[in-house]
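Peer 1: pasting the sequence and the predicted coordinates here, then a few questions.
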Amino acid sequence: MRIVIVGAGQAAASMAARLRHKGHAGEITMIGAEPVAPYQRPPLSKAYLLGQMGLDRLTLRVPDWWHDQRITLRLGEAATAIDPARREVVTDKGRIGYDALALATGAQARRLPAAMGGDLPGVHVIRTLADVDALAPQMQAGRRLIVIGGGYIGLEAAAVARKLNLDVTVIEAAPRILGRVAAAETADMIRALHRAHGVQILEGTGISHITGTDHATGVALTDGRDLPADLIVTGIGVLPETTLAQTAGLMLDNGIATDALGRTSDPAIWAAGDCASFPWAEGRLRLESVGNAIDMAEAVADNILGANQPYHPKPWFWSDQFDAKLQIAGLGVGHDRIVTRPGDGQHGGSVWYFRDSRLIAVDALNDARAYMIGKRLIEAGRSPDPDAVASAPDLKALLA
């Protein structure tokens, strides 16, 4: 069986490795538009941008591994179409036949419209190696950086910039930072952390446009203020990369829609990672995380080989900002109660999410113990009493 994987990120690499590990002896071909071998994305906005991690440590496998595993990497080659009838992927360099096709196309960074100055030189996004290679030389001490968007990517970039002694302002249009992804209590801890390091955070603040003609010079706010800047980073989320799927006539629903096995509306085509949505609870879910990219890709690999096992996600995430680590287990969507516990240090603690008295998620800032205990409880389907979480002298007692 010839298996073709479109994409060359974490999900694609994990899927290819799993296929070989599970004994697939046929052809495996990975098609990636970027000219570099599969690499980790999370360090891009952290250690790599800071200059603490080189490309050799960023890549997921040593070069010889791909050859030894007989996995063909077609890098710097863009997939432009899928021909489902002929079971071929069309690229800018030719056609590649498949028996099973897996789409691990990931996501692309949202950009401000050109009418708002989003395409001006000096306006950056953080998604690919090329994005960060373009941004890093501009991160010079004393320069003024405006970060548009108070999500994890924007806040991570802000933290790196402050470490490099830039003057940093974060602008968030919503009433608070992390509004879509975390409780207000978690946002309060992260806000305090940034302000303690000298980051100015403007919440509930709209943007009219980016100023400048040949180069970005600042941001005009909807309240009439103009903020000067030497460079701008937009961290306003991502969009699942669905172009190939759409033109091939595959069903879309917040990404490429798959069934519980990871199969798309075409029985020969599968999808995994940031680009894919799958059945969850009473609806559908699409997760943007390394954990899901690995777990779903491995599940899909097994199912391509006939395992026929539904994918059950075990969500976990993390974010490094300054010298603090935020670790998240579960999904806090639809929570109706929050319980907080203080941490040991000035910037730390944990936030426990409950829905109908059931523990569904934990955010832990500089509190690895709370994270690990919360994660074990969630994955075991166990829910301690919320009052017990708040008052327990030792969280380990919750596991008893």
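Peer 2: Here it is on my side, so go on.

Peer 1: when you work out contacts or count neighbours from here on, use the C-alpha atoms and nothing else.
Peer 2: Fine.

Peer 1: contacting residues for Gly334?
Peer 2: Arg355 (CA atoms under 8 Å, 6 or more residues apart in numbering).

Peer 1: that's a helix at it, yeah?
Peer 2: No - assignment of Gly334 by DSSP: H, G, I helix; E, B strand; the rest coil gives coil, placing it outside any helix.

Peer 1: want to compare, so here's the second one:
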Amino acid sequence: MERIVVVGGSLAAVHAIEALRDGAFTGEIVLVGAERHLPYDRPPLSKEALRGEPMPSPLRDPEWYAEAGIRLELGTAARALDTDARVVILEDDRAISYDGLVIATGAAPRRLSAGNDHVHFLRTVDDAAVLRERLHSAKHVAVIGGGFIGLEVAATVTELGLRSTVVEVAPVPLARDLGDDVGSWLAEFHREHGVELVTGRLAVDVEPVADRYRVWLGDGSAVVADLVVAAVGARPEVDWLRSSGLGIADGVLCDRTLRASAPDVVAAGDVMRWYHPLFDESIRVEHWKNAVDQGRHAAAVLLGSDEPFAPVPYFWSDQFGASLRFVGRAHAADDVQILDRAADRLVVGYGRQGAQIGALCVNAARELAHHRSAILSRAPLSV
């Protein structure tokens, strides 16, 4: 290979580039990114960035790219991919040919059914900068969506001394991801810290009212706030691939090695789903460590590796000083056991067909290694 193109200014992209150079690839590497910024970390956007701390710094400084001989094409998104001609077409109609391609375009916030013009979404450093400025004049923030990002934003603005209201369609937050028991514990935890939760009701529209905003709910009631943030999940950035012929189904479909359905094309990070042999299912993971590890693994595959990508997934979230850590999977669990529960501590195990597949540890990080080993060995879930 003489030229490898990496599409997406993401965490996965940076680690793919680093692994390519570590793997002795001496050819040309082109990084294509829709944002004008060098790739940066996104987890701080819902926490430190909103609190007024410095915005995330680039993952690598400009000198690193120069020394590694990386050609940067930032501020112009990819518009299409021709896998027959091996060409990436940019929004300005320029075409960049490739011998190998890494797709790492990440995910974008899901939109509401209506009222999007009156809400803030939080995905980029520019989004965070605008939202942080608006928080200076706000007293009450409505957050639509009780997932991890929504709860982190609610916790952050509450710690800033603002009133926060979370609107969640499920009876409790994160029920679909982690189960009703975990959702109930998190709901009580957030209420104790001052967050208002409006659950079991769908946000159907947002409209301006004088200098405030009314969030209309499905039962006809409403929440009125100075600022509205929507955090209702993310969708993989695959629109630019619709005519490429690649297999796509809630992400770029890849095999167990991270190869996509075209020669010399791999994918990494939030944009893709792959077959995971440990869990015997096709999964998509939107978390920091997965992006790092997949970026490096995808690069190795382009350079000749045929190893499957099969780690135990891991992610974390920090809310009101509580450290939430999760290993494995909770999807399709047929056995959920509360292993330890207190006002400030929670340990939950997830099993499927007699074997442990996941564990949530809140303020119990020392137990993670034990549960990870149990998942790898397919040990039975037990108290």
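Peer 2: Sure thing, it's come through. Please read these numbers as outputs of a predicted model, since none were measured by experiment.

Peer 1: what TM-score do we get after superposing?
Peer 2: These two chains, once laid on top of each other, score a TM-score of 0.94 by TM-score structural alignment, normalised by the length of structure 2; 379 aligned residues with a CA RMSD of 1.9 Å.

Peer 1: how many neighbours does the nearest residue to Gly154 of structure 1 once chain neighbours are set aside have?
Peer 2: In space, Gly154 of structure 1 comes closest to Gly235 once its chain neighbours are excluded; the distance is 4.7 Å by CA to CA, 6 or more residues apart in numbering. Close neighbours of Gly235 of structure 1, defined as other CA atoms under 10 Å, add up to 27.

Peer 1: look up how far Gly321 of structure 2 lies from Val252 of structure 2.
Peer 2: Taking CA to CA, to the nearest Å as the measure, Val252 of structure 2 falls 36 Å from Gly321 of structure 2.

Peer 1: show me which of these two is the more surrounded one.
Peer 2: Taking other CA under 10 Å, Val252 of structure 2 and Gly321 do not tie; Val252 has more neighbours (27 against 10).

Peer 1: how about whatever residue of structure 1 lines up with that one: what's its closest non-neighbour residue?
Peer 2: Val252 of structure 2 maps onto Ile256 in structure 1, with residues paired by TM-score structural alignment. Leaving out its chain neighbours, the residue that sits closest to Ile256 of structure 1 by CA to CA, 6+ apart is Ala276, at 4.6 Å.

Peer 1: ok, now Pro109 of structure 2?
Peer 2: That would be Ala234: by CA to CA, 6+ apart, it lies 4.3 Å from Pro109 of structure 2.

Peer 1: next one: the aligned residue in structure 1 for that neighbour from Ala184 of structure 1, what distance?
Peer 2: Matched to structure 1 by TM-score structural alignment, Ala234 of structure 2 sits across from Val238. Between Val238 of structure 1 and Ala184 of structure 1 the computed distance is 22 Å (CA to CA).

Peer 1: again, but for Asn165 of structure 1
Peer 2: Counting by CA to CA - Asn165 of structure 1 and Ala184 of structure 1 are separated by 28 Å.

Peer 1: list the contacts for Val160 of structure 1?
Peer 2: 45-46, 49-50, 321-322.

Peer 1: name the SS class of the closest residue in space to Val7 of structure 2 that isn't next to it in sequence, please.
Peer 2: Distances taken as CA to CA, 6+ apart place Val32 nearest to Val7 of structure 2, at 4.7 Å, with adjacent residues excluded. Secondary structure, three-state DSSP: Val32 of structure 2 is strand.

Peer 1: one step back: and the gap between the residue nearest to Gly154 of structure 1 and Ser357 of structure 1?
Peer 2: Distance, Gly235 of structure 1 to Ser357 of structure 1, using CA to CA: 34 Å.

Peer 1: could you do Gly97 of structure 1 as well?
Peer 2: From Gly97 of structure 1 to Ser357 of structure 1 the distance is 51 Å (CA to CA).

Peer 1: likewise for Lys46 of structure 1?
Peer 2: Taken as CA to CA, the span from Lys46 of structure 1 to Ser357 of structure 1 is 36 Å.

Peer 1: looking at these two, which is more packed in?
Peer 2: Neighbours per residue, other CA under 10 Å: of Lys46 of structure 1 and Ser357, the larger number sits with Lys46, 23 against 14.

Peer 1: what lines up with the more buried one in structure 2?
Peer 2: Checking TM-score structural alignment: Lys46 of structure 1 goes with Lys47.

Peer 1: what of Gly206 of structure 1?
Peer 2: Under TM-score structural alignment, Gly206 of structure 1 pairs with Leu202 in structure 2.

Peer 1: Arg195 of structure 1 now?
Peer 2: Aligned counterpart of Arg195 of structure 1 in structure 2: Arg191 (TM-score structural alignment).

Peer 1: what segments of structure 2 are helices?
Peer 2: Ranges of helices in structure 2, per DSSP state H, are 11-22, 62-67, 125-135, 148-159, 175-178, 180-192, 288-302, 368-376.
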